[in-house]
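Peer 1: no FASTA, just this:
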């Protein structure tokens, strides 16, 4: 036998099993054998022939494997069912995304790193690093206009952007702030913890924080404080900086998830007093609903924290409202907002009853009892979406610590004929094998309807299969997970592994105030983190948010009837506003021809102008 010819004719795989076709061989884990092709191509032509021309059968099979993979994609069904108009919109959005990458990232000066190394800008970098660029892009402005269905994971105490909160607070005569350190140095300004509080004037000891002694803490009148400048900052600028995370704070080499949580907890304590008084709470609720409307949200399940220290004060700072009164205020403001804004696209708002996971069992029992009472006795049946425990998962008690209380709650609900699902925070961790990631097991056994975050689920194949069997959906919070140390950049986020396993996920903002973000930013990040994500993927995530909301069949039908026409209008506006766009070709690094560079500069300038103009054109279109 001429072994040289045999070697020339075959490419042999690692396995030996007889099969009839090459792709059957792939399915059977057997050798892939290809006859050598294009033997008539002369040697001097091979250098200019592509691999596809030299080995066509191989690349044909490669394309088939990719096609089979696409059939398993989480958005495959929606992609196949999509209209021609939606496919055109997807195509235009992909061009826009490409142009954004060149104009706003590649052409932007890089960031200087260790020993002067320059790091190019790119859309998948840290969210806080990119925020100044994100807001300028066409893709983000499209995300802002997308009808997002249901927002299922948003903490009510940190929804609005920080300036909006301070604008409300500075209108209150009895608003004070306190610090745990005297504000007499830059170091203390940076490291102190500040809290807002409503107080009756007769109980306030001091006037301005800068006068307090090292071993004393007093309260400063906010309105007077805001008129003062110190250390080249206005007090308002300083207060905003204390409220939000900074990129260097989150991503410095010594930072950990635990350290980020320490700063997070300090900021939530600071937030607590900003609107927990009657007038501000009313204004805050209205502004939240307005922001939901402007951000394209048609339904929301908000998470207020029901606990004594969170209860609302009267404006004079002399007494507090109880939890039932707080709940009633939320309901009243929602109904008033709907009455005052006939064109509002928000068709529903519900509350997830939350209490801290750090509480003792008797307090958790009391919270469960009050949640049930809200539904059965207090008239809030149509406004309670479920029950949750909140707070840092690694520091609070695991779910298994409260199994008797949870089981008792489930039995009572069954006896009374009411449905109050568990919507637990769990899996918000990098831990493997401890109590924290063990919360996923308890969430499963407790029949959770959804879970908040679920980051750790991606590394638990058995639980993935069980979650899918029971149709448990994940409330994924992309930006929050970056800031709190679960992944430095979006391309490492667990959502892509979960979607690859067809786990139902939704996109949520979590604590937008602290991250300077809205839900639109989170949808942007999901797109920025994966080249495989597209308009159809966005749509699937939105549709799952609707499907997994805590709604009756009638409420669900109503939400879909509102959302679907908005989606169709959204597609129409993409096609209209991006009609005729072309992909920008970036010159090679050594390209020096003036006409090429001039054409590129013109394309960049034109795209920047389109990004600026698109906001106005979309705004007028959606006022219809």
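Peer 2: Perfect, thanks for sending it. Small disclaimer: the values here were computed from a predicted structure and weren't measured.
Peer 1: switch to C-alpha atoms for all contacts and neighbour counts from now on
Peer 2: Will do.
Peer 1: tell me what the lengthiest strand in the chain is packed against?
Peer 2: Assignment by DSSP state E gives strand 348-356 as the longest strand of the chain. In this structure, strand 348-356 makes packing contacts with strand 299-303, helix 361-376, strand 384-390, judged by 3 or more Cα pairs under 8 Å, 6 or more residues apart in numbering; DSSP states H and E.
Peer 1: hold the first one in mind and look at this next one:
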């Protein structure tokens, strides 16, 4: 809004604030008028005071040069605000440059009005991700964000970590892979309703269910195993068309993403239907090994240095050269650790600090089955104490069992792990709902009472003033997944996401990608989610994005810790003496190098800013 448009409100301001507003004959006061200057002074002070509350008021204090012994519980300190208010001169330069580039692209790239009956051509900053995605990589801001050191990926599910086009190509290059369909896909309707699965056959000739027949043929017999290479070759349009068809079974399509009018339950039905075919793509040992190597490389390329992977810990694999699942629950874990060790032994692999697993059970399980799985989770923790990090229950909150309903089993789990002297904290999904006061929304209360160290999504948290204070006081971080929340119809676009409210209330937050392969990101990294956040909100900026990345490391569960140790190291941050402080310092070095790169790479923008200033 221009200053001349504000002038009409000055008489009101005079009454409200007691200004000696000069009465003139129809002329607005000049910008340097004392009344205007007083308003600007008060305005600046009010905005500065509000920003002091942003991004996490820690409930503890340490001195400017603290040691472990100087840690004093109970006092207040501005945890994440400190990051933004203590940016180095280079980082401040970089932030100014990025802000200028962002604003330029908003005005000159994104703001493209469309004419009558050409509404689909309308373009604007913050539009729905499915529409913006093809355009984002052509922006300068994308080139900047994609280079950023992202820190830790704290919320991602193992069934959707790598883009499926890559996995399908791995399947097509792996000997013995077959595809089965629940029905032929000869018509549009049958193709839409068919369910698919992949498996391995060591000897096609010895298996009577294997046949070279097109799954598009009306004579295809449901359940017939077709060599995946033949299925691709015989498909109308060939291999690329075959992969496009497969993608409709494992990922939410653009058309489905845009149908917000159909509500949350409808998109969740499609979303849930993707997991079985998606999971079947990664049940054969050689395929999962190649998948791990691909995703490790992709994470490092995107600036991700640590990952906490939510996974059903009872996953099973078919060993190389065999057709049946290995019954050993630890087999797939050995495969994961083996591939991780191989990758970390390479020069590039030094950029990935490691991976831990949050055991994730389906929240709809009845009690006896859930307790059985919990026993398995505890056994895996005993076998692999450094790998298994925590426990969660997953799937659609609105239709699954609430944390209140699960309280008996969760209390049993806590008591059991305490009796065994095992540290196995909760990292619950909570508040992934549009509800306000319904049973799903109330999961936020139970997560707090169960001492969940972080929560996934927390979409409805901003509606609860007391909980906002409690989450800040207890240092509970929200794993925010902005694109996931949009695709699953909680927000229509990034501009309607509540993360600004969380940050403004001081709730610690970090950015994650949830199920990127299924939700249409077609990327294993965090760059799209980071881009959406900085592009969508003026108050974020490069410094705010850096604070979110730093948060992800401060709230990473690198090693098992008691609750007291966990909170202490979060509060001490860079000033601690443990692995968390070490990792934060490593990230800080990457951050400064990154900011220097921005200043050098976009020196012309910096020169323009200096001249204009």
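Peer 2: All right, it came through fine. Remember, it's a predicted structure, so these values are computed and weren't measured experimentally.
Peer 1: that older thread, give the aligned range of the longest strand of the first structure in the second structure.
Peer 2: Taken onto the second structure by TM-score structural alignment, strand 348-356 of the first structure occupies residues 354-362 there.
Peer 1: quick check: that stretch compared with the first structure, mean distance?
Peer 2: Superposing on the first structure and averaging over aligned pairs (mean Cα distance after the TM-score superposition for the first structure), stretch 354-362 of the second structure comes out at 1.2 Å.
Peer 1: for that stretch, what is the distance to the chain centroid?
Peer 2: 15 Å (Cα atoms, centre = their mean, to the nearest Å).
Peer 1: and for the spatially closest residue to residue 225 of the second structure that is not a sequence neighbour, the neighbour number?
Peer 2: Of all residues not flanking residue 225 of the second structure in the chain, residue 210 sits nearest, at 4.5 Å (Cα to Cα, 6 or more residues apart in numbering). Residue 210 of the second structure has 19 neighbouring residues, counting by other Cα atoms under 10 Å.
Peer 1: residues in contact with residue 210 of the second structure?
Peer 2: By Cα atoms under 8 Å, 6 or more residues apart in numbering, the contact set of residue 210 of the second structure is 204, 224-227.
Peer 1: 7 Å instead, please
Peer 2: The neighbourhood of residue 210 of the second structure, defined by Cα atoms under 7 Å, 6 or more residues apart in numbering, consists of 204, 224-226.
Peer 1: closest to residue 111 of the second structure among these?
Peer 2: Using Cα to Cα, residue 226 comes nearest to residue 111 of the second structure of the contacts of residue 210 of the second structure, at 49.1 Å.
Peer 1: for the closest one, helix, strand, or coil?
Peer 2: Recorded secondary structure, residue 226 of the second structure: strand (DSSP: H, G, I helix; E, B strand; the rest coil).
Peer 1: quick one: neighbours of it, just the number.
Peer 2: 24.
Peer 1: likewise for residue 272 of the first structure?
Peer 2: So residue 272 of the first structure, with other Cα under 10 Å, has 18 neighbours.
Peer 1: now which residue in the second structure aligns to it?
Peer 2: By TM-score structural alignment, residue 272 of the first structure lines up with residue 279.
Peer 1: what residues are up against the residue positioned nearest the centre of the second structure?
Peer 2: Centroid-nearest residue in the second structure: residue 512, 1.6 Å away (criterion: Cα atoms, centre = their mean). The contact partners of residue 512 of the second structure, taken as Cα under 7 Å, 6+ apart, are 153-156, 479-481, 526.
Peer 1: trace it over to the first structure, please.
Peer 2: Match for residue 512 of the second structure (TM-score structural alignment): residue 508.
Peer 1: skipping adjacent residues, who's closest to its match in space?
Peer 2: residue 477 (4.9 Å).
Peer 1: which residues in the second structure form strands?
Peer 2: For the second structure, applying DSSP E gives strands covering 57-61, 72-78, 151-157, 177-181, 196-200, 226-227, 304-311, 354-362, 388-394, 427-430, 454-457, 477-480, 509-511.
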